[in-house]
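Visitor: All I have is the shape, not the residue letters:
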């Protein structure tokens, strides 16, 4: 399958299908045209049908993605020219800007393994591969977190990595199974320190890439001026469902809310998982302006440090901008006994059928027993961040070679 890009400076759409022209098999070729301008789409369709090809047309990127996943096409013609600055040039500038920002603050860029013996560091379903020489199944990494924290144990106090993660999950306008992630860790810092650092980083990127901290995304304005809003998960859920925040500690009350609003939940889930499901279903998409969502339940945060005053919660935040999560950060759990018990709970969840539960990583616990300093760490999805600054509606618009269904 071939993907052709059409750029506005060309007088006519560049349909890169010379092998089809005059071919006796051209009628068997199937072409998908993704273009929001209906006049241009009609012109391209006319050119392609003149070649004897069958055409599908989508005037919306999400519809086009759905068609591309459900069907096999010999050629996909789409416009990858993003507003203002070419998205891929912008992407390179954004990554370079992040590196400068962290390097200036004494962080060391490192590389950690891409193949793991255990799929740890995040609650996600992994891709499995096999090492022939060792006769061993391995997992493409879902996150580099546990290896980066081993470097804190080894004495490196500020480290970061920009590299690929792989999660064997759904494909959508916000998710690609192979994606680029920044993760950085700082000894003797807390998650609140990382809030300040994140505000500073986003403001500087806005200055460098857009020349202003008030930007437009998909026709709506948002401000990257500090300080960003800070709100707890309970506070936001209570606001969305018009209930008292204090009632959201009760799992039966949470199940009743889910039933009332026709939100599917599992009977085995505790209050923390139920609360986060209500948040994901009703709150996430409403958070347009930058918002640090704080005070996550312990139940869904197996690597985070407990809050001293409320041990059922953890010192963690996620940053939401334009209705989607961009960052996840927390003060790190460095108590090996507590971490071992968290892994035990994760294995119980896995035994109940949770494919995303973390495995028990005894090697990582041994590293904690050596001694990890108090620290905080953060992950930022590079692809989603590029979407924001490039004003791109789909993650596939900012990935050069997104995964598509191959020809059979």
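Guide: Nice, I can see it. Predicted model only: the values in this text are computed from it and were never measured.

Visitor: Only C-alpha atoms from now on, for both contacts and neighbour counts.
Guide: OK.

Visitor: and the lengthiest helix in the chain, which residues are buried?
Guide: The longest helix of the chain (DSSP state H) is helix 191-210. Buried residues in helix 191-210, counting neighbours by 16 or more other Cα atoms under 10 Å, are found at 191-192, 194-195, 198-206, 209-210.

Visitor: ok, now stretch 164-171?
Guide: For stretch 164-171, a neighbour-count test (16+ other Cα under 10 Å) marks 164-167, 171 as buried.

Visitor: The stretch 201-350 of the chain: strands as residue ranges?
Guide: 214-217, 220-223, 229-232, 291-297, 313-321, 324-331 (DSSP state E, counting those that start in this stretch).

Visitor: my bad, should have said the stretch 51-200 of the chain
Guide: 54-58, 75-78, 108-109, 115-116, 128-131, 136-140, 158-166, 178-187.

Visitor: Out of those, which is closest to residue 256?
Guide: Nearest to residue 256 among the strands of the stretch 51-200 of the chain is strand 158-166 (35.7 Å), distances taken as Cα to Cα.

Visitor: for that closest one, packing partners?
Guide: Strand 158-166 is packed against strand 108-109, helix 145-153, strand 178-187, with contacts defined by 3 or more Cα pairs under 8 Å, 6 or more residues apart in numbering; DSSP states H and E.

Visitor: Which of the ones you listed sits closest to residue 240?
Guide: Here strand 178-187 is closest among the helices and strands packed on strand 158-166 (Cα to Cα), at 30.3 Å.

Visitor: quick one on the thing from earlier: out of the helices and strands packed on strand 158-166, flag the one nearest residue 117.
Guide: When the helices and strands packed on strand 158-166 are compared by Cα to Cα, helix 145-153 sits nearest residue 117, at 12.0 Å.

Visitor: neighbouring contacts of the closest one?
Guide: With Cα atoms under 8 Å, 6 or more residues apart in numbering as the test, helix 145-153 has contacts from 112-113, 120-122, 157-160, 183-185, 187, 364, 367-368, 370-373.

Visitor: Please list only the buried members of those.
Guide: Taking 16+ other Cα under 10 Å as the criterion, what is buried in the contacts of helix 145-153 is 120-122, 157-160, 183-185, 187, 364, 367-368, 371-373.

Visitor: Dump the helices and strands packed on strand 158-166 into CSV; add distance to residue 345 as well.
Guide: Shown next, in CSV, are the helices and strands packed on strand 158-166 (distance: least, Cα to Cα, whole Å):
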stretch, distance to residue 345
strand 108-109, 33
helix 145-153, 18
strand 178-187, 25
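
Visitor: nearest to residue 78, of the ones you listed?
Guide: strand 178-187 (21.1 Å).

Visitor: counting contacts, what elements does the closest one pack onto?
Guide: Strand 178-187 packs on helix 145-153, strand 158-166, strand 375-381, helix 382-390, going by 3+ Cα pairs under 8 Å, 6+ apart.

Visitor: got the angle between that strand and helix 191-210?
Guide: 130 degrees (axes from the mean of the first three to the mean of the last three Cα atoms, to 10 degrees).

Visitor: another structure for you, compare them:
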């Protein structure tokens, strides 16, 4: 056992003794009969009026600091909204209550009734008339013994992270406001929010490796959702014209700064629209949310100054030419593409088309250089099995991805609504899957059947909500914006 663990054990033993003493004295350590009249922020915001009227207020929160001065003591009380100083005087609250107050621990929850005053240093303070213990904390907060500096420990014990790191709490408040802003924007544009299944009989809607589960009553394997796309498109077939869903997807893939097995997306589909309409919607949505939440369109993300007023659009071939110096407009066959890949020491062993090699160039050499908001359009058809072909150049699709600060934020396209073309592309994906590509799409016969009934021309969009929150909160890792990210077992 380490010295830190020994110290922790001693402190926990001491707190449990206090708990037993409270019970023996007839004091309920987990009371639930205190009703507060104000949040701390409301008290601070209305201080002058409350002080002038000498009005008694009732507030509640967690004790975060204690300062004993003999016959008087101070404490800091924190709730979700703010922090306030408490003042207890022995001859005002009584000896028994005063002893109980000075015996509190940091981390205890209390309810306090009293009046407000301002100290000589100008600090708004609540003079305690009465107080009640609401929750006895049995485990000391990390800052009391070694500090919560271990990043993985912060994620694993997020509840403690939120207590001792106010900036973390603010990040998740902003996350909530960002999601609310996205929903509000879409509802104002007459989009209908829907909910589609989280368990699918066929994994589809994205190229990804799914989690598999088993339904006992039906005796069938099901896949946890990797994307809601194919179900949302079925709704377009059914007659809905503007739909969106904000929800969780699960993919059985690795962990990284940008990836968590369980993540949140916004997906929307709009009938009688194309990818350019969706591009305009994407830009307007992000700018609106950023303006409402941050009140600014110029933001700092890591070492980058991002200007959300400046948006660039270029094709994938244009981006590769600009950033790599290779012009695939002049490439006419696969051998030429492989030769260019050899020159750049790019692995193309599993690539069987020019389009796949172009995409490999882009992912390897271009993505990380796209700092300012950039829409990359015209993706090769081989890497876009659900997107509509470009009418002028059928080797490419009317698709875009949005990159900001080198990260992919959104993916969208004019939706493929030709059931014959869609079936052929699924068949190609099945061949790739049989050849060993676990992330290739499966054949979804019911989706083909839905398209045969007729899906209107449409544009669709998927936004990685977690990545957008990372950007707008200047968070370096996706784990910083997911309340409970997945981690290895504590015993590993």
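Guide: That came through, no problem. Quick caveat: nothing in here was measured; it's all calculated off a predicted structure.

Visitor: ok so, going back, compile the strands of the stretch 201-350 of the first structure into TSV and extend it with columns for distance to residue 4 of the first structure.
Guide: Below are those laid out as TSV (distance: least, Cα to Cα, whole Å):
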stretch	distance to residue 4 of the first structure
strand 214-217	26
strand 220-223	30
strand 229-232	42
strand 291-297	38
strand 313-321	31
strand 324-331	29
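
Visitor: For residue 274 of the first structure, which of those is the nearest?
Guide: The closest of those to residue 274 of the first structure is strand 291-297. By Cα to Cα, the value is 9.9 Å.

Visitor: Can you state the residues of the second structure onto which that closest one aligns?
Guide: Across the second structure, the stretch matching strand 291-297 of the first structure (TM-score structural alignment) is residues 374-380.

Visitor: quick revisit: any idea which of the buried residues of helix 191-210 of the first structure is the one closest to residue 267 of the first structure?
Guide: Closest to residue 267 of the first structure out of the buried residues of helix 191-210 of the first structure is residue 191 (32.1 Å), distances taken as Cα to Cα.

Visitor: So what does that closest one match up with in the second structure?
Guide: In the second structure, the residue matched to residue 191 of the first structure (TM-score structural alignment) is residue 275.

Visitor: for residue 275 of the first structure, same thing?
Guide: Checking TM-score structural alignment: residue 275 of the first structure goes with residue 358.

Visitor: What residues does its match make contact with?
Guide: Residue 358 of the second structure neighbours (Cα under 8 Å, 6+ apart): 316-317, 320, 328, 337, 380.

Visitor: The first structure: matching residues for stretch 66-79 of the second structure?
Guide: Counting by TM-score structural alignment, stretch 66-79 of the second structure has no counterpart in the first structure.

Visitor: ok, back up a step: now for the strands of the stretch 201-350 of the first structure, which one comes closest to residue 281 of the first structure?
Guide: That would be strand 324-331 among the strands of the stretch 201-350 of the first structure, by Cα to Cα, at 12.0 Å.

Visitor: Wait, the match of residue 191 of the first structure touches residue 400, no?
Guide: Yes - counting by Cα atoms under 8 Å, residue 275 of the second structure touches residue 400, with 7.4 Å between them.

Visitor: Now do the shared contacts for these two.
Guide: Shared contacts of residue 275 of the second structure and residue 400 (Cα under 8 Å, 6+ apart): 412-413.

Visitor: Can you tell me the element residue 369 of the first structure falls in?
Guide: Using DSSP states H and E, residue 369 of the first structure sits in helix 362-371.

Visitor: whereabouts in the second structure does that helix align?
Guide: Residues 445-454 of the second structure are where helix 362-371 of the first structure aligns, with TM-score structural alignment as the criterion.

Visitor: How about residues contacting the matching stretch?
Guide: Applying Cα under 8 Å, 6+ apart, the set of residues contacting stretch 445-454 of the second structure from outside is 230, 234, 237, 417-419, 422-423.

Visitor: if we go to 10 Å?
Guide: If you take Cα atoms under 10 Å, 6 or more residues apart in numbering as the criterion, stretch 445-454 of the second structure is touched by 202, 204, 230-231, 233-238, 416-423, 426.

Visitor: Could you list the buried residues of stretch 121-131 of the first structure?
Guide: Result for stretch 121-131 of the first structure [16+ other Cα under 10 Å]: buried residues 121-127.

Visitor: Pick the one among the residues you listed closest to residue 218 of the first structure.
Guide: residue 124 (29.3 Å).

Visitor: What is the aligned counterpart of the closest one in the second structure?
Guide: Per TM-score structural alignment, residue 124 of the first structure is aligned with residue 208.

Visitor: got a list of what its match touches?
Guide: Residue 208 of the second structure touches 226-227, 250-253, 437-441, counting by Cα under 10 Å, 6+ apart.

Visitor: If we use 8 Å, what do you get?
Guide: Residue 208 of the second structure touches 226, 251-253, 438-441, counting by Cα under 8 Å, 6+ apart.

Visitor: hmm, which two among those residues are most spread apart?
Guide: 253 and 441, at 15.4 Å, using Cα to Cα across the contacts of residue 208 of the second structure.

Visitor: picking up where we left off before, how far does the helix holding residue 369 of the first structure sit from the chain's center?
Guide: Put simply, helix 362-371 of the first structure sits 28 Å off its chain's centre (Cα atoms, centre = their mean, to the nearest Å).

Visitor: Average offset of that helix relative to the second structure?
Guide: Once the two models are superposed, helix 362-371 of the first structure sits on average 0.5 Å from its counterpart in the second structure (mean Cα distance after the TM-score superposition for the first structure).

Visitor: ok, residue 334 of the first structure - how many residues close by?
Guide: 22 (other Cα atoms under 10 Å).

Visitor: Tell me the counterpart of it in the second structure.
Guide: Aligned partner of residue 334 of the first structure by TM-score structural alignment: residue 417.

Visitor: Tell me the spacing between its match and residue 230 of the second structure.
Guide: Going from residue 417 of the second structure to residue 230 of the second structure by Cα to Cα, to the nearest Å gives 11 Å.

Visitor: same check, this time on residue 377 of the second structure
Guide: If you go by Cα to Cα, the gap between residue 377 of the second structure and residue 230 of the second structure works out to 22 Å.

Visitor: which one of those two has more residues nearby?
Guide: residue 377 (25 against 19).

Visitor: so who does that one touch?
Guide: Applying Cα under 8 Å, 6+ apart, the residues near residue 377 of the second structure are 313-316, 398-401.

Visitor: Same check on residue 357 of the first structure?
Guide: Going by Cα under 8 Å, 6+ apart, residue 357 of the first structure touches 123-124, 346-347, 349-350.
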